[in-house]
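Enquirer: Got a sequence here, can you model it:
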Amino acid sequence: MSEKLSFVNPTPNSPWGTYLQQVDRVIPYLGDLARWSETLKRPKRALIVDVPIEMDDGTVAHFEGYRVQHNMSRGPGKGGVRFHPDVTLEEVMALSAWMTVKTAAVNLPYGGAKGGIRVDPKTLSLKELEKVTRRYTSEIGIIIGPHTDIPAPDVNTNGQIMAWMMDTYSMNVGGTATGVVTGKPLHLGGSLGRVKATGRGVFVTGREAARRLGLDLRGARIAVQGFGNVGSVAAELFAEAGAKIVAVQDHTGTIVNENGLDLSKLIPIARTVAGAVSFKGGDVVPNDKFWDVACDILIPAALEGQITAERAKKTTAKLVLEGANGPTVPEADDILAERGVLVVPDVICNAGGVTVSYFEWVQDFSSFFWDEDEINVRLDRIMMNALNHIWDTADKHKITLRTATYAVACERILMARQERGLYP
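Expert: You can find the predicted model right below:
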């Protein structure tokens, strides 16, 4: 970090600053455990690495990589790796902290971690992408491991990236270590249901929230920002339940159809380089107009900081399902609460991915694999149990679901910290 930046004095409007405000709001509900609250504001470990590779043209390029382990009181670090040109240390710190809260919220035996490389993978050849992945894995290999810190896919990373990471780590330790990453291809120890797990979790929590609000999913209008693995899967499941996907925004732009977009045709097109705006079944509108679209449910499933105060005042949604990490800034959170808009926070809403990652990790250790129906049943049960407990906490204290989620999760984290004590 720069000289001006410390763990407790973040850059203004940064993801880490958002996280710190969220922690401050939950401290009054922690009782005697509040004495340990500084633990939540300081990552356990932050590693910055240089990632040099030889490019296809013979030149040598350097990329900056990060791996942050926020808290490991409840178990090994767990969290994805993203490849994106805007990755920063503060962003990775925040993402690792949200993973700490997320794993505790669904009561998985993990802590929180996150990684990233500041690179645009679209500018790399497949060979260069493999080199970046392998060199990065070698550099962070000193702090990751099946019992220490388990990476997974995130923005612009996938099963192939995880396969390269697993192989690199395995070569360095002298034996195949399938449990060092999750989100792997099936034939390398991956789990059925993992690819759709995060989107499925958004749907499961959203379905329950809609039921409690008295919002019928049949005919409900849904707007989805971010149409990758999370947004598209959630959209498919809501459409199957009878909802209409009236707006989709991806990296290419925004497309709107008040009568509902045909997902069977849109999704294959959205996965091409041309993106969603090349679909002919809707109207292309400026990106800012996405927030004006009349909808009942809003699913931000892109990057953090998307729902600003101005956008929170605009939206017509009754329910916000945070498929992305940290999509709503604190000021916007307050505005949505004042307007009576229910927000299902990221740390529970998108926890389906890490839950099935946990299943994959367990299956790798036992070398016994479950079928997809069993995985989905287990996932739905864990998500529902976690959400119901959080909802009861929110009702008891008359607080938002986000504050309630943090109250439940932080109590578990700090109880573990207190019972473990300080060493030495």
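Enquirer: From now on I want contacts and neighbour counts done on CA atoms only, so please keep to that.
Expert: Noted.
Enquirer: now the strands: where do they sit in the stretch 151-300 of the chain?
Expert: Applying DSSP state E, counting those that start in this stretch to the stretch 151-300 of the chain gives strands spanning 221-225, 244-250, 253-256, 283-285, 297-300.
Enquirer: Let's see this one next, to set against the first:
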Amino acid sequence: MLQTAQELIKTVSKQLNLSDEDTEFLLSANAEHVFEIELSDGTKHQAFRVQHNNTLGPYKGGIRFHPDVNLDEVKALATLMTLKTAAVGLPLGGGKGGISINPKELSPELLEELSRKYAAHLSPHIGPDKDVPAPDVNTNAAVIDWMVDEYEKVTGDTSKASFTGKSLGKGGSEGREAATGLGGTFALREILKHLGEEKKELTVAIQGFGNVGLFFGTLLPKQLPKLLFTAASDSSGGVSSAFGFEPKELATYKSTGKRLVDFPEDDSVPLPGDSILQEEVDILVLAALGDVITEENMKSVKAKIILELANGPVNEKAYDYLTERGVIIIPDVLANAGGVVVSYLEWFQNRAQEHWAEERVNAELERYMVEAISKAYDYSVKHEVSLKEAAFALAIKRILEARREQPETSA
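Expert: Purely as a prediction, here's the structure:
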């Protein structure tokens, strides 16, 4: 993952004729915090926080609790966060954190202890104007609330702007839960507008009809009412129907704990495993995991447009192959940026001691997404590059322009 992120930066840097010094600046992290957390049960766990670049503003990025967390992964994700915040025009930098642990094996008490010790250790290095962490894989509002409380105890800060992704009663923002999915609907709508296809009756399949995919699916009809939702999958497999599904009907079915593959509609057909990736649809939405389309299955993808709601669902070789074939891939750096946009809006509200209505939050989210997609699309057409390369180029140019104007903020 780290190599892929860095190779793309190098590719775009060459296209922009950047100096070796500028390229190295974009590749290098400002700080890497690697430490060990010992819990009261005697177990010890590696913990990380990488602060990649803060030229545009405080570092921003999630904290994940997962057994596979390692320094290279955190560095890669921090690098991508720098580019994501810049690509969507936010006054933020990029960071990422994590602990190598399976939180499902912890008691609630140990999970709280872990969260508090992580925040306490990092308290000198994070904060509203330095580094603003958020939830990520296996972390949630409860974990963030513990971290905020611990940070307040250590530092005396009461702004609630030290972390985002908090619960609503403790400084969280309206609209946060649906933000990534809603942002994805705006991204798809805008690309279809630029292509002149937003009013066509196109078919859509969603791989990963879980949290983000479910929000995306249920919110999509408002943005693009003519789209026909013909297939969906989760970890159990999936279902397809030439006649289409009502996304809310599938969501209600899933909320009962049942598997999508068992959906009982008469004209639905079960889809085993990842066969949804080969469905004959116009738009394929990837909302589950990374690396689901690779050189192993890329030739069987039939969709004309792919929306990357997950992080890195199309690997580098597959991305190049599909792009060459004319498939339009709306990259994760834009497609799933709704989460970080609303994360920024939460931070902004905390600093201003305000709490906005959901309508205002969603309107601001839409404004950021529309502008980011429009700029990336125009750049991709003008320079004949993919949307991902366009987004990276615009992000890099924005960071370097800010660096030249305010060089003291890059350290």
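Enquirer: what about the strands of the stretch 151-300 of the first structure, which gets the closest to A317 of the first structure?
Expert: With Cα to Cα, the closest approach to A317 of the first structure among the strands of the stretch 151-300 of the first structure belongs to strand 297-300: 5.1 Å.
Enquirer: on average, how far is that closest one from the matching bit in the second structure?
Expert: Its matched residues in the second structure lie on average 1.4 Å from strand 297-300 of the first structure after superposition (mean Cα distance after the TM-score superposition for the first structure).
Enquirer: can you tell me which residue in the first structure aligns to Q207 of the second structure?
Expert: Alignment note (TM-score structural alignment): Q207 of the second structure maps to Q225 of the first structure.
Enquirer: What's the separation between its match and T252 of the first structure?
Expert: Separation of Q225 of the first structure from T252 of the first structure (Cα to Cα, to the nearest Å): 11 Å.
Enquirer: Tell me which of those two has more neighbours.
Expert: Q225 (26 against 14; other Cα atoms under 10 Å).
Enquirer: Could you find the residue nearest the spatial middle of the first structure?
Expert: Residue closest to the mean C-alpha point of the first structure, counted by Cα atoms, centre = their mean, is N325 at 4.6 Å.
Enquirer: which residue lines up with it in the second structure?
Expert: By TM-score structural alignment, N325 of the first structure lines up with N311.
Enquirer: again, but for I267 of the first structure
Expert: Residue correspondence to the second structure (TM-score structural alignment): I267 of the first structure is matched to A251.
Enquirer: How about that match: what's its closest non-neighbour residue?
Expert: Leaving aside its sequence neighbours, A251 of the second structure sits nearest to L214 (Cα to Cα, 6 or more residues apart in numbering; 6.6 Å).
Enquirer: so who does that neighbour touch?
Expert: Under the criterion of Cα atoms under 8 Å, 6 or more residues apart in numbering, the neighbours of L214 of the second structure are 181, 208, 247, 251.
Enquirer: what's the burial count for the first one?
Expert: So the one you mean is G181 of the second structure. Around G181 of the second structure there are 27 residues (other Cα under 10 Å).
Enquirer: ok so, going back, and the gap between the match of N325 of the first structure and L260 of the second structure?
Expert: Distance of N311 of the second structure to L260 of the second structure, computed by Cα to Cα: 23 Å.
Enquirer: What does L336 of the first structure correspond to in the second structure?
Expert: Matched by TM-score structural alignment, L336 of the first structure corresponds to L322 in the second structure.
Enquirer: Apologies, that question was intended for T405 of the first structure.
Expert: The alignment partner of T405 of the first structure in the second structure, by TM-score structural alignment, is A391.
Enquirer: tell me which residues of whichever strand or helix holds that match are tucked away?
Expert: Assigned by DSSP states H and E, A391 of the second structure falls within helix 387-405. Under the neighbour-count criterion of 16 or more other Cα atoms under 10 Å, helix 387-405 of the second structure has 387-400, 403 buried.
Enquirer: contacting residues around L400 of the second structure?
Expert: Listed by Cα under 8 Å, 6+ apart, the contact partners of L400 of the second structure are D22.
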